[in-house]
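Colleague: What follows is a predicted structure for the sequence shown.
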Amino acid sequence: MWTRHHKQRNTGRLIVPALAAVFLSYFGFHAYNGEFGIYSKYRYQARAVELQARLDTVKAQRTEIERRVQMLYDGSLEKDMLDEQARRTLNVSGADELTIMRPLSRAN
């Protein structure tokens, strides 16, 4: 009678823990660095602060433009404002006026 003896291998015992470690590390990495992970939360908060500052700047510019446009309405037309806008647009000054050249700024 022939009998076969199989040698017990310990590698079978390591397969399940190795697979569990791989899955846990994969999901752990993506829980921290993924699109909606923990680290992304801080990036989104920093981006929100940056965009809020930009929004405040744009709102301030809009308020300033609305104020300047309000001065050009018929009922409250200010001649100085109209004269300033016309001279700036046409790039004209009178012969008896002193002209100071300034670099263009983004607000104008």
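Modeller: All right, it came through fine.
Colleague: hey, let's count contacts and neighbours off CA atoms from now on
Modeller: Will do.
Colleague: Tell me the buried residues in the helix or strand hosting Ala86?
Modeller: Per DSSP states H and E, Ala86 falls inside helix 79-90. For helix 79-90, a neighbour-count test (16 or more other CA atoms under 10 Å) marks nothing as buried.
Colleague: Included below, for side-by-side comparison, is a second structure:
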Amino acid sequence: MSARRNPPFGIVIYAAITLSLSAYFVFAAVQGDFGLFRRAEIEIEGEHLAEELVQLEKDVARMENLTLRLSDDYLDLDLLDQQARDVLGLMRADEIVVR
């Protein structure tokens, strides 16, 4: 009858440490600061920022157009009339104000 021998204590310790380190590195690769989930969050945030950049570029282009139309080199009389009415509250002599 052969007696069953327990594995040496060093092998058990080695296996436990190896398993623990492997679990830690897998967790860090998925959940850590540079893990897969963080990468997905960064990509989504990048897409949102790209959309915001496009919107801001459109706003800047619109404002540049309005600024050009009010400059001395290019004067848009309709825009000037609109701004004089809105900002200064001016009106022409032949108009009637209805409140």
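Modeller: Received it, and whenever you're ready, just let me know what you need. What you are looking at is a predicted structure, and each value in this text was computed from that prediction instead of being measured.
Colleague: Need the TM-score between these chains.
Modeller: In this superposition the chains share a TM-score of 0.77, using TM-score structural alignment, normalised by the length of the second structure; 91 aligned residues with a CA RMSD of 2.3 Å.
Colleague: before we move on, back to that, ok, residues contacting the helix holding Ala86 of the first structure?
Modeller: Under the contact criterion CA atoms under 8 Å, 6 or more residues apart in numbering, helix 79-90 of the first structure has outside partners 71-72, 93.
Colleague: centre of the chain versus it, how much separation?
Modeller: Distance of helix 79-90 of the first structure from the chain centroid (CA atoms, centre = their mean, to the nearest Å) equals 36 Å.
Colleague: same thing with stretch 22-32 of the first structure?
Modeller: 28 Å.
Colleague: What of stretch 68-85 of the second structure?
Modeller: Mean-position distance between stretch 68-85 of the second structure and its chain equals 36 Å (CA atoms, centre = their mean).
Colleague: which residue numbers in the first structure go with that stretch?
Modeller: Using TM-score structural alignment, the residues of the first structure aligned to stretch 68-85 of the second structure are 70-87.
Colleague: end-to-end on that stretch?
Modeller: End-to-end distance of stretch 70-87 of the first structure (CA to CA, to the nearest Å): 19 Å.
Colleague: Done for today, thanks.
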